[in-house]
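*Asks:* Pasting a predicted model and its sequence here:
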Amino acid sequence: MNNNMVKDLISWSDFEKIDIRTGTILHAEVFEGVRNPAYQLEIAFGELGIRKSSAQLTKRYTPEELIGKQIIAVVNFPPKQIKNFFSECLVLGVPGEDGDVPLLTVDLPVKNGLKIS
């Protein structure tokens, strides 16, 4: 499918099934031994607690740059096992053709765990 084409239309009830929240990255480290370079992240989502994620952000960010960054993530996917690590949420970004992925963030600080609507 051409990336410039709009996918099939969804209903409002389809959209409501996706739980997208704000969170703050607490910890980031290189994910050793994976096929595509990635980081292992720990992200605080307020009352939802801390969740882990694997994210291919190595072209744009160092682990140190990620700490404290407030991000947007989907929190209601089932955990996905990658090697011996379970990714518990999907951090959202904009994948470029060269593998550079700028994160989706908020422009002003907000409370962790707020639902995007």
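*Replies:* All right, it came through fine.
*Asks:* C-alpha only now, for contacts and for neighbours.
*Replies:* Will do.
*Asks:* for the stretch of helix or strand residue 41 belongs to, packing partners?
*Replies:* When elements are assigned from DSSP states H and E, residue 41 belongs to strand 39-44. Counting contacts by 3 or more CA pairs under 8 Å, 6 or more residues apart in numbering; DSSP states H and E, strand 39-44 is packed against strand 20-30, strand 50-55.
*Asks:* Run the angle between the shortest one and strand 20-30 for me.
*Replies:* When you say that, I think you mean strand 50-55. With axes from the mean of the first three to the mean of the last three CA atoms, to 10 degrees as the criterion, the two stretches strand 50-55 and strand 20-30 enclose an angle of 70 degrees.
*Asks:* helices or strands next to strand 50-55 in the packing?
*Replies:* Contacts of strand 50-55 with other secondary structure elements, assessed using 3+ CA pairs under 8 Å, 6+ apart, are made with strand 39-44, strand 85-87, strand 90-91.
*Asks:* then this one, side by side with the first:
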Amino acid sequence: MSPKTWSISDLAKEFDITPRTLRYYEDHGILSPERVGMQRIYHPRDRTRLKLALRGKRMGFTLSDIRSLIDMYDGPGSTQLQLQQYQNVLDHYRQKLENQLKDLQQTLAEIEVQQQHCTQQLEQRNSN
């Protein structure tokens, strides 16, 4: 392999993922490795797309959003339009995460109240 290409096992090791994950992204059109017989050969474009897909996954993006954002950079278009679309997606996911955080904080507060109630009940029963 030349330094500008990677095998499936090379990329899997580098990104600490399974070869199955790489095939999954290939099946969904995010990666398109060259085929030499049965071997997949990944080029810098594939590596970059994988890196972006994994970042999107960590940020909670859907597969369709990940693909849309990655494909946006392959097609024609102005950088400003691309950045605006990316900003809109980021805003959407930020709001979603903030709502989830608010729900989690509320749930934690409710748990705290219930734990205090249980502690009081246990103390009352132990003192009798």
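*Replies:* Everything's here; your move. Just so it is clear, the model here is predicted, and its values are computed rather than measured.
*Asks:* Mind checking the TM-score on these two?
*Replies:* Between these two chains, after superposing, the TM-score reads 0.26 (TM-score structural alignment, normalised by the length of the first structure); 54 aligned residues with a CA RMSD of 4.8 Å.
*Asks:* Would you mind finding the longest helix in the second structure?
*Replies:* helix 79-127 (DSSP state H).
*Asks:* before we move on, back to that, distance to residue 63 of the first structure and mean neighbour count for the helices and strands packed on strand 39-44 of the first structure - can I get that in TSV?
*Replies:* Supplementary listing: those in TSV, determined by distance: least, CA to CA, whole Å; neighbours: other CA atoms under 10 Å:
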stretch	distance to residue 63 of the first structure	mean neighbour count
strand 20-30	5	21
strand 50-55	11	21
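*Asks:* can I assume residue 73 of the first structure is in contact with residue 91?
*Replies:* Yes - under the criterion of CA atoms under 8 Å, residue 73 of the first structure lies in contact with residue 91, with a separation of 4.2 Å.
*Asks:* Relative to residue 50 of the second structure, how far out is the residue most central in space within the second structure?
*Replies:* Taking CA atoms, centre = their mean as the criterion, residue 57 is the residue nearest the geometric centre of the second structure, at 0.9 Å. Applying CA to CA, to the nearest Å, one obtains 10 Å for the distance of residue 57 of the second structure from residue 50 of the second structure.
*Asks:* Check which helix or strand the closest residue to residue 86 of the second structure other than its chain neighbours maps to.
*Replies:* In space, and not counting its chain neighbours, residue 86 of the second structure is closest to residue 69: 6.9 Å by CA to CA, 6 or more residues apart in numbering. Secondary structure from DSSP H and E places residue 69 of the second structure in helix 63-74.
*Asks:* So what's the gap between that helix and the chain middle?
*Replies:* 13 Å (CA atoms, centre = their mean, to the nearest Å).
*Asks:* Could you give me the buried positions within it?
*Replies:* The neighbour-count criterion (16 or more other CA atoms under 10 Å) identifies 65, 66, 67, 69, 70, 72 as the buried residues of helix 63-74 of the second structure.
*Asks:* Next, format those as JSON lines and append distance to residue 101 of the second structure.
*Replies:* As requested, the buried residues of helix 63-74 of the second structure are arranged in JSON lines below (distance: CA to CA, whole Å):
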{"residue": "65", "distance to residue 101 of the second structure": "22"}
{"residue": "66", "distance to residue 101 of the second structure": "23"}
{"residue": "67", "distance to residue 101 of the second structure": "26"}
{"residue": "69", "distance to residue 101 of the second structure": "25"}
{"residue": "70", "distance to residue 101 of the second structure": "27"}
{"residue": "72", "distance to residue 101 of the second structure": "30"}
